[in-house]
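>>> Below are the sequence and a predicted model; questions follow.
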Amino acid sequence: MGKLRVALLLLVAWTVPAWAGDCPRPGTLGTSRTLEVDATRYPRVGLKSFPQTLPLEDKEVVLTFDDGPATTTPRILDALARECVLATFFQVGRNSQGMPGIVRKAAALGHTMGHHSWSHPHLNAMSLKAATDNIDRGIVADETALNGKATNVPRTPFFRFPYFESTPELLAMLQARGIVVFGADFWASDWLPMTPQDELKLITGRLKAARKGIILFHDIRAQTAAMLPDFLKYMRVNGYHVVHVVPKPKGVEKHADANDIASAVPPVDELRGRSSPDE
């Protein structure tokens, strides 16, 4: 029984990387291009929170997932790997500390690993010091899970505020440290109870309306994990393209170009009385 169990674990461990290693494959959605992002040119992006977003073409989307890692994250990774798609994960530090293997697996598959605080608090209700400490503690936990090194200097300098609740002081602090703040252009509202079918209908409707943008999901949601294969198929069938965002390498000369920062009218939020994307 012991040998059989080891064999099964090895099979599980290598299946997803094998799919990813075969990419791109005919008949998959794929990742159409990579977009390098840094805080000089793109300090804050996402029309739900800021007046600017990433320079995406019509029918281009950036897939992002918050609040992991979680027991549902491997299902998200499976769905992405089957379609040769790369995404960005904004991790909660205490979850990374508890599930470092999932963090490393996502990174090994090529996904971008961003940061989402230590404990998912309302950072705008805390003192600047307490909020900064929570952000840094989360980065340290994420970096330790990823690289075995306890540092508050993120290898991937991408951060998303829990609930999208920032303050001018925190935004200035992050920009001074070269950390890009991500909002979103629209989201799946998957913090609300709904069936995978209802979530698919909601997010495809919003995608049709927006046509492009940064999409927010939560990899901790079972309904999202169940819905994602059908959503990726929908994008493939309907001619959408996935853009993978990565940090601009250090030492590369940066030139701001006003044409690179796209602004657009955000889609009307279907929810009433709610301005935050997280529970």
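Right, received. Where do you want to start? Residues are numbered from 1 along each chain as shown.
>>> Only C-alpha atoms from now on, for both contacts and neighbour counts.
Will do.
>>> does Phe217 belong to a helix or a strand, and which?
Applying DSSP states H and E as the criterion places Phe217 in strand 213-218.
>>> take the one below as the second:
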Amino acid sequence: MTIFFSRQPHLRPILLALLLSNVAPAAHAAGCGPNVLGPSRVMPIGTQGGGETGLKTYPRSLPLADHEIVLTFDDGPWPGTTPKVLDALAAECVKATFFLIGRNAAAAPALVKREITEGHTVGHHTMTHPSLTLRGLPDARAREDINRGIAAVDLAAYGTAGTEPRVPFFRYPGFGDTPALNHWLETRNIDVFSADFWASDWVPMTPEAELQLVLARLDKARKGVILFHDTKAQTAAMLPAFLRALKQRGYKVVQIVPGPGPIATLPAPADWTSATERTLQKMWPKAPLQKEPAAPAPGEAVPDAQ
């Protein structure tokens, strides 16, 4: 097969996404043994006009099939734990999406480069991960924190940073969005990712307890985008057993990458409700309520802020 890459740089990520969606699983599987979880498929996610997805925050989710999951990790890179997470993923030949804090990426650029070299998707999670979420900041400061984070991650990853992200995927710290910020990101063709369920790994527990909790939630949901933190030692220790359990239970791991066109989603079930506002209000009682909810991950924070 002959592959021609566009002379227009802004089209190359889209062309690469289309290419990966067709050939990446087979190519990656060739180097994997029969007893590992292995790759399933690559799903290009349209970014034209932006969009928001993830049932913890929004009444829509990615169009995953039954027993398909997307692995996502927030807050890294973190030298003490991210290498162990990457080792576990490599051992099972699966790919994840990492939403990086800019200042952590600037402090550990080698880990950012390793994530990309090993084929993972690298998105954005602000520069400083404000403890009160972006909702607690003036709009101008929130935009600045997002822009600085994008620039820091891209500089660590690729050696240069432009005005727009190489990978237009973003996740709010604590899932604390605002309508104004969502609209602004949409005008920049940046997708916003919540999650469909989370590991609650901000709560101290043993790796064994976390494994049982996540598997119970997964078996109930049967599919979806799951939120972990690669900054958590308990998650890094739990991950090998979790990936083995996925294979035993017949789950498939899907990698998401930027793609052409608008984002495709599935509507939430008829009984859908959001945990966003009630959780934010428990954590930050003075936080303003939003008419459209935006779910947080309780206690999600940069390790040196805890």
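Thanks, I have the structure now. A quick note: this is a predicted structure, and the numbers were derived from the prediction, not measured.
>>> picking up where we left off before, which residue numbers in structure 2 go with the helix or strand following the strand holding Phe217 of structure 1?
The helix or strand immediately downstream of strand 213-218 of structure 1 is helix 222-237, counting by DSSP H and E. Helix 222-237 of structure 1 corresponds to residues 233-248 in structure 2, going by TM-score structural alignment.
>>> rewinding a little: tell me which other helices or strands the strand holding Phe217 of structure 1 touches.
Under the contact definition 3 or more CA pairs under 8 Å, 6 or more residues apart in numbering; DSSP states H and E, strand 213-218 of structure 1 sits against strand 60-66, strand 186-187.
>>> Try it again at 10 Å.
In terms of contacts (3 or more CA pairs under 10 Å, 6 or more residues apart in numbering; DSSP states H and E), strand 213-218 of structure 1 is packed against strand 60-66, strand 88-91, strand 186-187, helix 196-210, helix 222-237, strand 241-247.
>>> superposed on structure 2, where does it end up, distance-wise?
Compared with structure 2 after fitting, strand 213-218 of structure 1 deviates on average by 0.1 Å (mean CA distance after the TM-score superposition for structure 1).
>>> residue range for stretch 183-194 of structure 2 in structure 1?
Mapping stretch 183-194 of structure 2 onto structure 1 (TM-score structural alignment) gives residues 172-183.
>>> End to end on that stretch, go ahead and measure it.
With CA to CA, to the nearest Å as the measure, stretch 172-183 of structure 1 spans 15 Å from end to end.
>>> Going by neighbour count, list what's buried in that stretch.
Using 16 or more other CA atoms under 10 Å as the test for burial, stretch 172-183 of structure 1 gives Leu174, Gln175, Gly178, Ile179, Val180, Val181, Phe182, Gly183.
>>> Can you pick out the most distant pair from those residues?
The largest separation in the buried residues of stretch 172-183 of structure 1, counting by CA to CA, is between Gly178 and Gly183 at 16.1 Å.
>>> picking that back up, just the ones of the buried residues of stretch 172-183 of structure 1 in strands?
Of those, the ones assigned to strands by DSSP state E are Val180, Val181, Phe182.
>>> How about the contacts made by the first one?
Val180 of structure 1 sits next to 37-45, 114, 156-160, 171, 174, 247 when contact means CA atoms under 10 Å, 6 or more residues apart in numbering.
>>> Make a ChimeraX selection of the buried ones in those.
This is how ChimeraX selects the buried members of the contacts of Val180 of structure 1, with burial counted by 16+ other CA under 10 Å:
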select :37,38,39,41,42,43,44,45,114,156,157,158,159,160,171,174,247
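>>> now, which of the contacts of Val180 of structure 1 lie within helices?
Counting by DSSP state H, the contacts of Val180 of structure 1 place Leu171, Leu174 in helices.
>>> Excluding residues flanking it in the chain, which one is nearest the aligned residue in structure 1 for Arg148 of structure 2?
When structure 1 is aligned by TM-score structural alignment, the residue opposite Arg148 of structure 2 is Arg137. Leaving aside its sequence neighbours, Arg137 of structure 1 sits nearest to Trp118 (CA to CA, 6 or more residues apart in numbering; 5.6 Å).
>>> Around the match of Arg148 of structure 2, how many other residues sit close by?
The tally of other residues near Arg137 of structure 1 (other CA atoms under 10 Å) stands at 21.
>>> Doesn't it belong to a helix?
Yes: per DSSP: H, G, I helix; E, B strand; the rest coil, Arg137 of structure 1 lies within a helix segment.
>>> Could you measure from it over to Gly93 of structure 1?
7 Å.
>>> and if you look at Leu200 of structure 1?
Distance, Leu200 of structure 1 to Gly93 of structure 1, using CA to CA: 29 Å.
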